[in-house]
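K.L.:
Below is the structure, and that's it, no one-letter string:
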């Protein structure tokens, strides 16, 4: 029997709520095939081998609660498992520094705690809380635009010897300086910016690659996304979107043999529509030319549950980080990052990334 993978979480929002409720769904429905992950077992680790041992948040209604209570607090929307049916845990949610983690549009919904502690005091407390919890991997579900606080948590991982899975487009794994810091400490890092299982960008880059491989010339393309949860509300603040647009755009551009000019490609979140809730809508268009310079175009509309779309990918990221820990591999985990993230340190085509990931799991590569 394999040991538990002890995981800490930063940001107890909808994404994590969908992740932990999904694990419980499969526990309560053992006859159901587990879908949305690479393999049911990775190096012997299954989804029920993951244990969430500590959480961190800025919401005054989540801090101090156990994780199983905090995931149902406003403004979270995921209720796949009724609250009374969610197993209780002793794992607590502790205070995180705010820094740049709360945007203008979401402040009234999140209601961040009015702390009397300095960031330095919180850092010392957090390092102790990570150590006492036994967490060996920290997953960041911070809001888009949280660059300073992402760097804070990356440093916490370096200071405590904890592997880091960065699910947002604040660049750590793909940043040469930060990647080197993790490599020097021998600590695994996977990032940056999680791909959805069948999300907007994975569909866009796959179709762009298909057009490229079939010999057509793409001339222009766009991808527009709308949704109704706090993620999309946060992204109404354009200043927080710089790295998000870079991440999504480069993910598509990386699949083309010939880059598009910046004014011929648009990839990014576009608006917040409250009644959509956790539903995300994507509208994509590709225009190009075929044989004899004849034009073609395609349009795609995708509708997904935004939180179900990322949960299985994070499950794989956690297990791959654990494999790296078990094998003493530190620094950016290139195969996992290329396969699971939009902005990895090394871009690959998705078939190449999957093959590389399989080799990593089997021990044939690092």
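P.N.:
Arrived safely. This structure is a prediction, so every number in the text was calculated from the model and none was measured.

K.L.:
make it CA atoms for all contacts and neighbour counts henceforth
P.N.:
OK.

K.L.:
can you pull out the helices in the stretch 151-300 of the chain?
P.N.:
Ranges of helices within the stretch 151-300 of the chain are 176-185, 200-213, 230-234, 242-253, based on DSSP state H, counting those that start in this stretch.

K.L.:
what packs against the second one?
P.N.:
Counting by 3 or more CA pairs under 8 Å, 6 or more residues apart in numbering; DSSP states H and E, the packing neighbours recorded for helix 200-213 are strand 217-227, helix 242-253, strand 279-289.

K.L.:
Now do it against strand 217-227, angle only.
P.N.:
Using axes from the mean of the first three to the mean of the last three CA atoms, to 10 degrees, the inter-axis angle of helix 200-213 relative to strand 217-227 is 170 degrees.

K.L.:
contacts for the helix or strand encompassing residue 139?
P.N.:
For residue 139, the host element (DSSP states H and E) is strand 137-140. For strand 137-140, the surrounding residues in contact (CA atoms under 8 Å, 6 or more residues apart in numbering) are 5-11, 150, 157, 162-168, 318, 321-322.

K.L.:
Most distant residue from the centre of this structure?
P.N.:
residue 292 (42.4 Å; CA atoms, centre = their mean).

K.L.:
Could you verify that residue 143 is part of a helix?
P.N.:
No: with DSSP: H, G, I helix; E, B strand; the rest coil as the criterion, residue 143 is assigned coil and is not in a helix.

K.L.:
any idea how far residue 140 lies from residue 20?
P.N.:
14 Å (CA to CA, to the nearest Å).

K.L.:
Which one's more surrounded, those two?
P.N.:
Shown here are residue 140 and residue 20; by other CA atoms under 10 Å, residue 140 has more neighbours (23 against 20).

K.L.:
mind checking how far the more buried one is from residue 147?
P.N.:
Distance from residue 140 to residue 147, counting by CA to CA: 12 Å.

K.L.:
got it, and residue 239?
P.N.:
Residue 239 is 11 Å from residue 147, where distance means CA to CA.

K.L.:
Compare neighbour counts for these two and give me the winner.
P.N.:
Counted by other CA under 10 Å, residue 239 and residue 147 do not tie: residue 147 has more neighbours, with 20 against 10.

K.L.:
Ok, which of the helices and strands packed on helix 200-213 comes nearest residue 338?
P.N.:
Proximity to residue 338 (CA to CA) singles out helix 242-253 among those, at 10.0 Å.

K.L.:
one more structure, for comparison:
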């Protein structure tokens, strides 16, 4: 393992749990770019804690300097940043993001149900998605200053699914230590149907949180390298809507899947 500048990586609750390496206090962003070149890195996956804006953007800048493709698994606004997209394109590198979806997680379940209702002619009127867990991700997200970008990212996913002007919220709502790496999602959707009749869906999803992202990360890395092999650079929309909660151009689940399969074929 190689050290990197700490910056704001351990701000908030994580600072009480993780011991900082002395080397991390002495290294620079230039050394990160050099390490990417020296180790012939093709794709850099950023999985830093949510809210570590300075550290996440430092890695993005290092990747640009090294001409390395980035998969931004965090909610930090990278792929949605027009200037960063242009700079990655100029560097001949791909930028995929933002905020990695889990294989079958709260956002995928929630947006799929919304798409189903809309496809059947129902009109959603309100919704919520409440998530609790016991790993260090949820501990970090218990800090309102760190979790703000996560709520923004999930709101983008709901809008891409077809929700506009609907009362609702979605995001992490609690740290429960004994849950460890278990994540529990409670989702609710209310909608109106024909003749003003009402429908309400309540679902509970329980998953082992960390492994739920493994397959998606693998697909994102493959997509990033495939895009480079095809001579693409900057943001690649066709590969992003299925893999991320908050890509530059979101799509409903079925359309995102079709777009990704077209890209992969």
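P.N.:
Noted; the coordinates are in hand. Note that the structure is a prediction, hence the values are computed from the model and not measured.

K.L.:
now what about the TM-score between them?
P.N.:
The TM-score (TM-score structural alignment, normalised by the length of the second structure) is 0.96; 265 aligned residues with a CA RMSD of 1.4 Å.

K.L.:
still on that earlier bit, mean deviation of the strand holding residue 139 of the first structure from the second structure?
P.N.:
Its aligned residues in the second structure lie a mean 0.5 Å from strand 137-140 of the first structure after superposition (mean CA distance after the TM-score superposition for the first structure).

K.L.:
Kindly report the same for stretch 243-252 of the first structure.
P.N.:
Compared with the second structure after fitting, stretch 243-252 of the first structure deviates on average by 0.8 Å (mean CA distance after the TM-score superposition for the first structure).

K.L.:
Now do that stretch: everything it contacts.
P.N.:
So stretch 243-252 of the first structure is contacted by 144-145, 169-171, 193, 201, 204-205, 208, 265-269, 342-343, 347 (CA under 8 Å, 6+ apart).

K.L.:
List the buried residues in that stretch.
P.N.:
243-245, 247-252 (16 or more other CA atoms under 10 Å).

K.L.:
What residues in the second structure pair up with that stretch?
P.N.:
Counting by TM-score structural alignment, stretch 243-252 of the first structure lines up with residues 149-158 of the second structure.

K.L.:
ok, now stretch 137-150 of the first structure?
P.N.:
So stretch 137-150 of the first structure sits over residues 43-56 in the second structure, by TM-score structural alignment.

K.L.:
What residues sit buried inside that stretch?
P.N.:
When neighbours are counted by 16+ other CA under 10 Å, the buried residues of stretch 43-56 of the second structure are found to be 43-46, 48-53, 55-56.

K.L.:
Max pairwise distance over these: which two?
P.N.:
The two members of the buried residues of stretch 43-56 of the second structure with the most space between them (CA to CA) are 43 and 51, at 22.0 Å.

K.L.:
Residue 13 of the second structure: what secondary structure?
P.N.:
From three-state DSSP, the assignment for residue 13 of the second structure is helix.

K.L.:
so what corresponds to it in the first structure?
P.N.:
Checking TM-score structural alignment: residue 13 of the second structure goes with residue 105.

K.L.:
Check the gap between the closest residue to its match other than its chain neighbours and residue 93 of the first structure for me.
P.N.:
Closest residue to residue 105 of the first structure apart from its sequence neighbours, by CA to CA, 6 or more residues apart in numbering: residue 234 at 5.7 Å. Shown here: residue 234 of the first structure relative to residue 93 of the first structure, a distance of 22 Å by CA to CA.

K.L.:
Hmm, residue 194 of the first structure is touching residue 344, no?
P.N.:
No: Residue 194 of the first structure lies out of contact with residue 344 (CA atoms under 8 Å); the separation is 9.6 Å.

K.L.:
what about residue 66 of the second structure, distance to residue 85 of the second structure?
P.N.:
Residue 66 of the second structure is 15 Å from residue 85 of the second structure, by CA to CA.

K.L.:
Contacts only, for the residue nearest the centre of the second structure.
P.N.:
By CA atoms, centre = their mean, the second structure has its centre lying nearest to residue 99, at 1.0 Å. With contacts defined as CA under 8 Å, 6+ apart, residue 99 of the second structure is in contact with 72-76, 153, 244-247.

K.L.:
That one maps to what in the first structure?
P.N.:
Matched to the first structure by TM-score structural alignment, residue 99 of the second structure sits across from residue 193.

K.L.:
what about the closest residue to its match other than its chain neighbours, neighbour count?
P.N.:
Sequence neighbours aside, residue 168 is the residue nearest to residue 193 of the first structure in space, at 4.0 Å (criterion: CA to CA, 6+ apart). Neighbour count for residue 168 of the first structure, taken as other CA under 10 Å: 27.

K.L.:
Residue 168 of the first structure reaches residue 195, doesn't it?
P.N.:
No: between residue 168 of the first structure and residue 195 there is no contact under CA under 8 Å: 9.7 Å.

K.L.:
Switch the helices of the stretch 151-300 of the first structure over to JSON lines; also include distance to residue 117 of the first structure.
P.N.:
Output for those, formatted as JSON lines (distance: least, CA to CA, whole Å):
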{"stretch": "helix 176-185", "distance to residue 117 of the first structure": "27"}
{"stretch": "helix 200-213", "distance to residue 117 of the first structure": "39"}
{"stretch": "helix 230-234", "distance to residue 117 of the first structure": "25"}
{"stretch": "helix 242-253", "distance to residue 117 of the first structure": "29"}
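
K.L.:
OK, contacts around the nearest residue to residue 112 of the second structure once chain neighbours are set aside?
P.N.:
Nearest residue to residue 112 of the second structure, sequence neighbours excluded (CA to CA, 6+ apart): residue 253, at 6.1 Å. If you count contacts by CA under 8 Å, 6+ apart, residue 253 of the second structure has them with 108, 111-112, 115, 161, 242.
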